[in-house]
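> just coords:
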């Protein structure tokens, strides 16, 4: 039997979308339970965390190929050309769909003092144009301290987010919004600024913490803010986490507990999990993917189930999801062995080229993909989760997603007593799973379908609240 083309099958998907959207008339409900006893005391000054993983590769030099850019390297890496090929982004760029006229908002904390210079070097190294980069400090600029490990980690996160959102959507404006600290309240304040100033089409959040670690009042305020963002047609992404099925306990110890990550669990947010991409290191030709799980580095792709939010209606009927919201919704390459290259002045003394990994690499790249889609559709894409699930359940799923069916996101660590503790993870399966969601995108095929399945009207969005 001859396979039908994407365009031939779209009418059936649109009929399906109409039926499903007509059924999405319920509410997202808190479970009513916010006990943090298993995770430790919730502090009103609790913080979100980032865990960018990076390996130094050398100094940036034009025309230099780094040792990791080889199919025989012990630890491999990819530049923009290879990622664009692997995820089928390049055909859109070749047609002039480059994010032009669209704006990507990136929320981070503290600062990256050399971000403009590092971005310029990154662009020169990989042959990219320099974008418009606007930086906002809505609550004031915190003086940067290179002796503060937390601040240095955030500067690496900022570097990764900005450079790789730009690598995917090279002509989009980057709106970098920096909270004065990574305290929950400060991050929320920065996000409020971005939403209420209507700074962009899509927001990337490469950070998170265990749901039970968030103050319940702040969590509800955040949920309301995400609803407001969706009313404005702003798409929201967040990283699912880098400790597999677990999150750090709320007491600041070196322990972990079974938990999904907030804000990725919010039903208005698209949760981005992690895979390990296998592509040709030179051409970027796609070969396959498995669940991101690298015990040697102590990292794995986040995923699991909320204990706060009931199952949103777009997840009803999805195998593997019960009474509570499951995540991630989609995934992207997050491995260190197979990570992406970025230029970073880590200590203020000079630029280096680093391999970066983490689900924090996936969120900004999905934001870049959304900027491409917004240019393609000539409008904001808005709330995307219903569209992802419509496509995931449709015959188009095999064309628009790389379904990841190998691996799991179990996580092991050594506790303060020197004992190895293992938190069981979730296995990848056919279709949606709590390790990789629906999988990773074939962007050139996904966006023409996804742009027809957006939810932006206030009438429809009120049903979700």
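Structure's in. What do you need? Because the structure is a prediction, the values reported are computed rather than measured.
> from now on I want contacts and neighbour counts done on CA atoms only, so please keep to that.
Noted.
> who does the lengthiest strand in the chain touch, helix- and strand-wise?
Using DSSP state E, we find that the single longest strand of the chain is strand 270-279. Under the contact criterion of 3 or more C-alpha pairs under 8 Å, 6 or more residues apart in numbering; DSSP states H and E, strand 270-279 touches strand 235-239, strand 286-291, strand 324-327, strand 330-333, helix 359-377.
> run the last query once more with 6 Å
With contacts defined as 3 or more C-alpha pairs under 6 Å, 6 or more residues apart in numbering; DSSP states H and E, the packing partners of strand 270-279 are strand 235-239, strand 286-291, strand 330-333.
> could you show me where the helices are in the stretch 101-250 of the chain, in order?
Taking DSSP state H, counting those that start in this stretch, the helices of the stretch 101-250 of the chain run over residues 115-126, 149-168, 184-196, 216-231.
> another structure for you, compare them:
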């Protein structure tokens, strides 16, 4: 579905993309660092200078090129330093001097900031002050803007730290204020707009067994549907595979079904269930009932209950001032989904929730730094995104990537959701990749749909992208109505970051997103328990790349356990995989042969409709995708497509919806576990 760009001219958009594509990735605070969206957005005026603000200032390293080379060598199997993660002395070889650090700190303190925290290797410093302090320190003004339906704050003049201390600054996060948004999606009734199933847990239990409310069989054998009105001249006939044929059961997979799909069951039975590993989840705010909700879900699905040793919440900045903050900002369901889906895949792992006191981009950077500083986990999932690259300027983009690179040097893999809105309405395969999954040192996790083949049986994966059409509402629709794109995995090509070395075989010169994928489609989703406003709910049909990121992170934690040594940043290992070591998600499926098609007869005759025509005008050039007829209530029948992700497309090999594909159990684990092979634990 093409999304309006709020009156932005094609020329203006072209200028913006040109700016991004010609921006270089600098090792110092870029001289032109105002977000390009500032030139295109509506300026709402200067932000109140007394408002409080946090900044993370990243310092310039010594011999950046040598540092980059040393970190990359950690991920080269031919290197003598392969998987020899940096120790303190390794970081200090490249660290800013104490004098440089003190000069930056003094300049910030003189501007009115107080120091909140600093990296032990002097890579960064975090300070607290006012908007006025930031404007004074960085010689700019901070204004509020609206752009493409989003509101954000940004500096309007190039940020430059006062005095010679600017020579020591690499990047800064916090001058631009973006809110990290959960990437959670929910299956909905298209007539009412309400979730397909969300009931208080107590009420849901009264209807019978909770497992009887969900089904892991989304598609049923092809059927014929006939529709007619009182007017005998109008009738319609459609035939095709049927989605969710039983309206009393919502399509949602159990943990055991997901373990089977990803080939993990034999590994888990052998004890490779994440035991001894910690999965960190970076969240906004946190909420008090997270553990009790997770244990309620564990009881439903037959998983181990959490204890004080297997579940923990840390607050790097202290607890939020408002204990209901997660509810008010839609983080509660997100947190529940992350915890419960990670536990579903790696039931033996410890889950650590790292709860930021806010949801600004800089709050999340602080949490990422906190994880690295205390080395809290080797596998980290962040099911949130900030904004696309046009809104997030060079200073923020570089700040995120610098922090994530340090994490990779420490042997930590940071996963990020790629978003739930496809190409963000740009209508081009370039897309508008979101921050920070666009960072070369982030593992960008895209999304899939998990379908069954009702004819030949077995699982079939498609790239996540749903389109919807209506064929009947109280009778046949003449003609059928295409509603358009309803959600899909984010992806595309960065217009700022150069292509990393492990993507050498991919097209273009820029960072490609995503790297890997897992289940994200809410119409083939997951069920969770969460508490909101004092009521504990059971909700089915939950997904988004919010689901994909913790699933892959949990699989990576199992790989760490199997390997016997942290595998670190996942992307280079995933890019090396060969056929059979990862499941390539491909566009052509045996399901396509049973896609819905039909005809409508009226006074003008009979009109035939092929599957693409039922989604007319919203499919770009996509013709090969599975779809199904969906009689979702007594009045309405829809057609639902899978694998139609805006202008992003699934292809053989790497693609901008699913990356290199989905993990496939033991072959995947064996292929990435090079340390285990080297030590004779397994034979390669």
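Cool, the structure landed. None of the values given here were measured: they were computed from a predicted structure.
> for residue 392 of the first structure, which of the helices and strands packed on strand 270-279 of the first structure is the nearest?
Nearest to residue 392 of the first structure among those is strand 330-333; the distance by C-alpha to C-alpha comes to 10.0 Å.
> against the second structure, where does the closest one fall?
Aligning strand 330-333 of the first structure against the second structure (TM-score structural alignment) gives residues 516-519.
> check the mean deviation of the matching stretch from the first structure.
For stretch 516-519 of the second structure, the mean deviation from the first structure after alignment is 0.9 Å (mean C-alpha distance after the TM-score superposition for the first structure).
> so who does whatever residue of the second structure lines up with residue 374 of the first structure touch?
Matched across to the second structure, residue 374 of the first structure falls on residue 560, judged by TM-score structural alignment. Residue 560 of the second structure makes contact with 566-567 under the criterion C-alpha atoms under 6 Å, 6 or more residues apart in numbering.
> that older thread, how far apart are the longest strand of the first structure and its match in the second structure?
In this overlay with the second structure, the average offset of strand 270-279 of the first structure from its partner residues is 1.1 Å by mean C-alpha distance after the TM-score superposition for the first structure.
> run through who's touching that strand.
237-240, 264, 285-292, 301-302, 328-335, 359, 436.
> report the inter-axis angle for it versus helix 359-377.
Strand 270-279 of the first structure runs at 100 degrees relative to helix 359-377, counting by axes from the mean of the first three to the mean of the last three C-alpha atoms, to 10 degrees.
> what about strand 270-279 of the first structure, distance to the chain center?
Here the centre of strand 270-279 of the first structure is set off from its chain's centre by 9 Å, with C-alpha atoms, centre = their mean, to the nearest Å.
> where along the stretch 151-300 of the second structure do the helices fall?
Using DSSP H, counting those that start in this stretch, the helices assigned to the stretch 151-300 of the second structure run over residues 201-206, 255-261, 265-269, 290-301.
> residue 641 of the second structure: which of those helices is closest?
Short answer: helix 255-261, nearest of the helices of the stretch 151-300 of the second structure by C-alpha to C-alpha, at 21.1 Å.
> make CSV out of the helices of the stretch 151-300 of the second structure and add distance to residue 359 of the second structure and mean neighbour count.
Conversion of those to CSV gives the following (distance: least, C-alpha to C-alpha, whole Å; neighbours: other C-alpha atoms under 10 Å):
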stretch, distance to residue 359 of the second structure, mean neighbour count
helix 201-206, 28, 14
helix 255-261, 29, 19
helix 265-269, 35, 15
helix 290-301, 18, 19
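> now render those helices as CSV, adding distance to residue 313 of the second structure.
Shown next, in CSV, are the helices of the stretch 151-300 of the second structure (distance: least, C-alpha to C-alpha, whole Å):
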stretch, distance to residue 313 of the second structure
helix 201-206, 24
helix 255-261, 23
helix 265-269, 25
helix 290-301, 9
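> contact partners for residue 573 of the second structure?
Contacts for residue 573 of the second structure (C-alpha under 6 Å, 6+ apart) come out as residue 672.
> in what helix or strand does the aligned partner of it in the first structure lie?
By TM-score structural alignment, residue 573 of the second structure lines up with residue 387 in the first structure. Element membership of residue 387 of the first structure, judged by DSSP states H and E, is helix 385-392.
> residue 229 of the first structure matches what in the second structure?
Taking TM-score structural alignment for the superposition, residue 229 of the first structure sits opposite residue 407 in the second structure.
> what's the burial count for its match?
Counted by other C-alpha atoms under 10 Å, the residues lying close to residue 407 of the second structure total 26.
> quick check: the closest residue to it other than its chain neighbours vs residue 601 of the second structure, distance?
Excluding the flanking residues, the one nearest residue 407 of the second structure by C-alpha to C-alpha, 6 or more residues apart in numbering is residue 372, at 5.8 Å. Residue 372 of the second structure sits 65 Å away from residue 601 of the second structure, taking C-alpha to C-alpha, to the nearest Å as the criterion.
> quick one, which of these two is more surrounded?
Of the pair residue 372 of the second structure and residue 601, residue 372 is the one with more neighbours under other C-alpha under 10 Å, namely 22 against 19.
> residue in the first structure paired with that one?
Counting by TM-score structural alignment, residue 372 of the second structure corresponds to residue 195 in the first structure.
> check contacts around the residue positioned nearest the centre of the second structure.
Central residue of the second structure (C-alpha atoms, centre = their mean): residue 417, 1.0 Å from the mean position. When contacts are counted by C-alpha under 6 Å, 6+ apart, residue 417 of the second structure touches 383, 445, 545-546, 549.
> try it again at 8 Å.
Going by C-alpha atoms under 8 Å, 6 or more residues apart in numbering, residue 417 of the second structure touches 183, 382-385, 437, 444-446, 545-546, 548-549.
> which of those does the first structure keep?
Retained in the first structure: 382-385, 437, 444-446, 545-546, 548-549, out of the contacts of residue 417 of the second structure (criterion both residues aligned by TM-score structural alignment, their matches' C-alpha atoms under 8 Å).
> distance to residue 106 of the second structure and neighbour count added to the residues you listed, as CSV?
CSV is the format used below for these (distance: C-alpha to C-alpha, whole Å; neighbours: other C-alpha atoms under 10 Å):
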residue, distance to residue 106 of the second structure, neighbour count
382, 33, 26
383, 36, 30
384, 34, 30
385, 33, 25
437, 33, 32
444, 37, 31
445, 40, 39
446, 43, 41
545, 42, 35
546, 40, 33
548, 43, 32
549, 40, 35
